[in-house]
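**Q** this is the structure alone, sequence omitted:
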């Protein structure tokens, strides 16, 4: 039996109906239903409550309704022999490309400055920045990062990329390893973080690494808030070493109303919407993976507990 859980009751009922339509031969319940814990061998979840999985002694498989699984990997109620899978793209790639393109253009065309000038009724054209002169570094070259990097290359930007293991992408100067990261940061006008959150990437962009960026550079964070030391970022913005930050994710969400990011003139905030799960795509992908697993076929999106993604 397969249990479906999301924090919102209406949403989980919607997913329950969609999965029953996609796999009529399977038995689905949601966390509101009556069922025996011993019947549950598969869970499809997003943000389950604490100790949710401990009740299912026969659980063998978990499918996440999202691409980010750091919270699931860190949980203590999942047995070591339970297989964990994340979504691969599922409609999120195109959204992420749009989000990053917007952020890069916002910096390139200096829209943040024009917003400030408008507030003061000032007519003051800014110097032109051409795409061919803008250096963009994409951190994280997985499914989403690769799509973003390729799109930026097609737009005419000078694109570099960094990942844990070496990834080759046409038109992208790619590198791996921490020494290579430091070198790439010294040559980046815009840094785009699309990294998974692991013990190795937490606070990867700390005060020292942020100081490596050229003066006037920009940060776009659309992965996980704790990739960046937020205090170090705030200091760099206050000291005007960094010119602009587009932030979709934060270490603690929702962002506290008292946080200085909200009213900072160099910061644009979005509420974790850079690339949201498209329900129809997610159901299709997970349903296909359930059938593949039943047939003993390999499944995309397997999570390596050691690497954290």
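**A** Nice, thanks for sending it over. Note that this is a predicted model, so its numbers are computed, not measured. Residues are numbered from 1 along each chain as shown.
**Q** alpha carbons only for contacts and neighbour counts from here, please
**A** OK.
**Q** now do the strands in the stretch 51-200 of the chain.
**A** All strands of the stretch 51-200 of the chain, identified by DSSP state E, counting those that start in this stretch, fall at 61-64, 83-85, 135-139, 158-163, 172-176, 190-193.
**Q** buried stuff in the fourth one?
**A** Of all the residues in strand 158-163, those buried under the rule 16 or more other Cα atoms under 10 Å are 158, 159, 160, 161, 162, 163.
**Q** which secondary structure state is assigned to the most centrally placed residue in the chain?
**A** Closest to where the C-alpha atoms of the chain average out (Cα atoms, centre = their mean) is residue 223, at 3.0 Å. Recorded secondary structure, residue 223: coil (DSSP: H, G, I helix; E, B strand; the rest coil).
**Q** nearest to residue 41 among the buried residues of strand 158-163?
**A** residue 163 (34.4 Å; Cα to Cα).
**Q** correct me if wrong: the closest one contacts residue 139.
**A** Yes: Residue 163 lies in contact with residue 139 (Cα atoms under 8 Å); the separation is 6.2 Å.
**Q** ok so, going back, between the buried residues of strand 158-163, which sits nearest residue 100?
**A** Using Cα to Cα, the buried residues of strand 158-163 come closest to residue 100 at residue 159, 12.8 Å.
**Q** the closest one against residue 136, yeah?
**A** Yes: Residue 159 is in contact with residue 136 according to Cα under 8 Å; the separation is 4.9 Å.
**Q** okay if I get the buried residues of strand 158-163 as a markdown table plus distance to residue 81?
**A** Shown next, in a markdown table, are these (distance: Cα to Cα, whole Å):
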| residue | distance to residue 81 |
| --- | --- |
| 158 | 44 |
| 159 | 40 |
| 160 | 38 |
| 161 | 34 |
| 162 | 32 |
| 163 | 28 |
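**Q** one more structure, for comparison:
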């Protein structure tokens, strides 16, 4: 029998237990699933379902481990762990992707259409100036992984000219793909709305700093549903205070929950959303995890493997 260890907090266990058991049964995997607190012998564990805020940090005792399956799309909390030698997978899930597409599309349209001026109009001002059509509002997406690619396709389908920047060139219909420093500079300079969807790695820490904010168009809008650490907070505040950027809509932060009293809460050109752009939903995520475990038990390659070379150096 396959032993699966659920290494996340008890609240997550209550959310996932039934869904995981059902999904594994549907995949034909005969498994016992135990929570980390149940303390099964580490050497008997085959698979670990993991949340980055888990108390499990030392994987050395798990000598028979076949893989660790991350519950979230972000893996920065585990990918650099040198005690983990088994394969690591990230969460790539249709519902998680759809949530990100809806958040990004909604906030791009909000800024494109100038909705804030109509929603908050205390002077009852009649100002019938139409926005441009989507085809005249260039958008840049930084990061063309599963989430960035899906968001880019959705925006392109609405008519926005979309430029996507990533480490390697991607062939995605409707998206102009660029790479490298020159590609990033060109994407930032051309866009009126920039969406940050890169993962948090050593190379993306502080990616959006003062120099890159200066490369953006005056009056541009920045959306960050990726990770808070990819943006230099002080540089962003300075760009907004000076009026170089018109607005920033932020869903992720260096410290979460965002501390009371942080300038982001009250800045007139910042919108804070509480890390809700894309969340893992138990029913669909359990199916992804179970399908990967089934693949591993059949000796097939795991899906959504994380390349840890950059994190481990």
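**A** Looks like it arrived, so ask away. The structure displayed is predicted, hence computed values, not measured ones.
**Q** quantitatively, what TM-score do the chains reach?
**A** Scored against TM-score structural alignment, normalised by the length of the first structure, the superposed chains reach a TM-score of 0.92; 305 aligned residues with a Cα RMSD of 1.9 Å.
**Q** related to what we said a few turns ago, any idea how far the residue nearest to the centre of the first structure is from residue 286 of the first structure?
**A** 22 Å (Cα to Cα, to the nearest Å).
**Q** and residue 296 of the first structure, by the same measure?
**A** 15 Å.
**Q** more neighbours, these two?
**A** residue 286 (25 against 9; other Cα atoms under 10 Å).
**Q** need the three-state assignment for residue 4 of the second structure.
**A** strand.
**Q** which residues touch it?
**A** Contacts for residue 4 of the second structure (Cα atoms under 8 Å, 6 or more residues apart in numbering) come out as 31, 32, 33, 34, 45, 46, 47, 48, 49.
**Q** which position in the first structure aligns with it?
**A** Matched by TM-score structural alignment, residue 4 of the second structure corresponds to residue 2 in the first structure.
**Q** now swap in residue 211 of the second structure and tell me
**A** Residue 211 of the second structure maps onto residue 208 in the first structure, by TM-score structural alignment.
**Q** three-state assignment of its match?
**A** helix.
**Q** tally of neighbours for it?
**A** The tally of other residues near residue 208 of the first structure (other Cα under 10 Å) stands at 11.
**Q** pretty sure residue 161 of the first structure sits against residue 147.
**A** No: under the criterion of Cα under 8 Å, residue 161 of the first structure makes no contact with residue 147, lying 11.7 Å away.
**Q** can you list the residue ranges for helices in the stretch 51-200 of the first structure?
**A** With helices called from DSSP state H, counting those that start in this stretch, the stretch 51-200 of the first structure shows them at 70-73, 92-108, 111-119, 143-154, 178-185.
**Q** show me what the third one is packed against.
**A** What that stands for is helix 111-119 of the first structure. Using 3 or more Cα pairs under 8 Å, 6 or more residues apart in numbering; DSSP states H and E as the contact criterion, helix 111-119 of the first structure has no neighbours among helices and strands.
**Q** that helix vs helix 92-108, what angle?
**A** 60 degrees (axes from the mean of the first three to the mean of the last three Cα atoms, to 10 degrees).
**Q** rewinding a little: which of the contacts of residue 4 of the second structure fall in strands?
**A** Judged by DSSP state E, the contacts of residue 4 of the second structure include 31, 32, 33, 34, 47, 48, 49 as members of strands.
**Q** in stretch 140-152 of the second structure, what's buried?
**A** The neighbour-count check on stretch 140-152 of the second structure (16+ other Cα under 10 Å) flags 140, 141, 142, 143, 144, 147, 148, 149, 150, 151, 152 as buried.
**Q** distance check, the match of residue 211 of the second structure against residue 182 of the first structure.
**A** From residue 208 of the first structure to residue 182 of the first structure the distance is 9 Å (Cα to Cα).
**Q** same question, residue 216 of the first structure
**A** 17 Å.
**Q** just give the closest residue to residue 17 of the second structure, not the sequence neighbours.
**A** residue 33 (8.0 Å; Cα to Cα, 6 or more residues apart in numbering).
**Q** just give me the match in the first structure for that neighbour.
**A** In the first structure, residue 33 of the second structure lands on residue 28 (TM-score structural alignment).
**Q** tell me where the stretch 201-309 of the first structure has strands.
**A** In the stretch 201-309 of the first structure, strands defined by DSSP E, counting those that start in this stretch lie at 217-221, 242-247, 267-269, listed in chain order.
**Q** stretch 272-292 of the first structure aligns to what range in the second structure?
**A** Counting by TM-score structural alignment, stretch 272-292 of the first structure falls onto residues 275-295 of the second structure.
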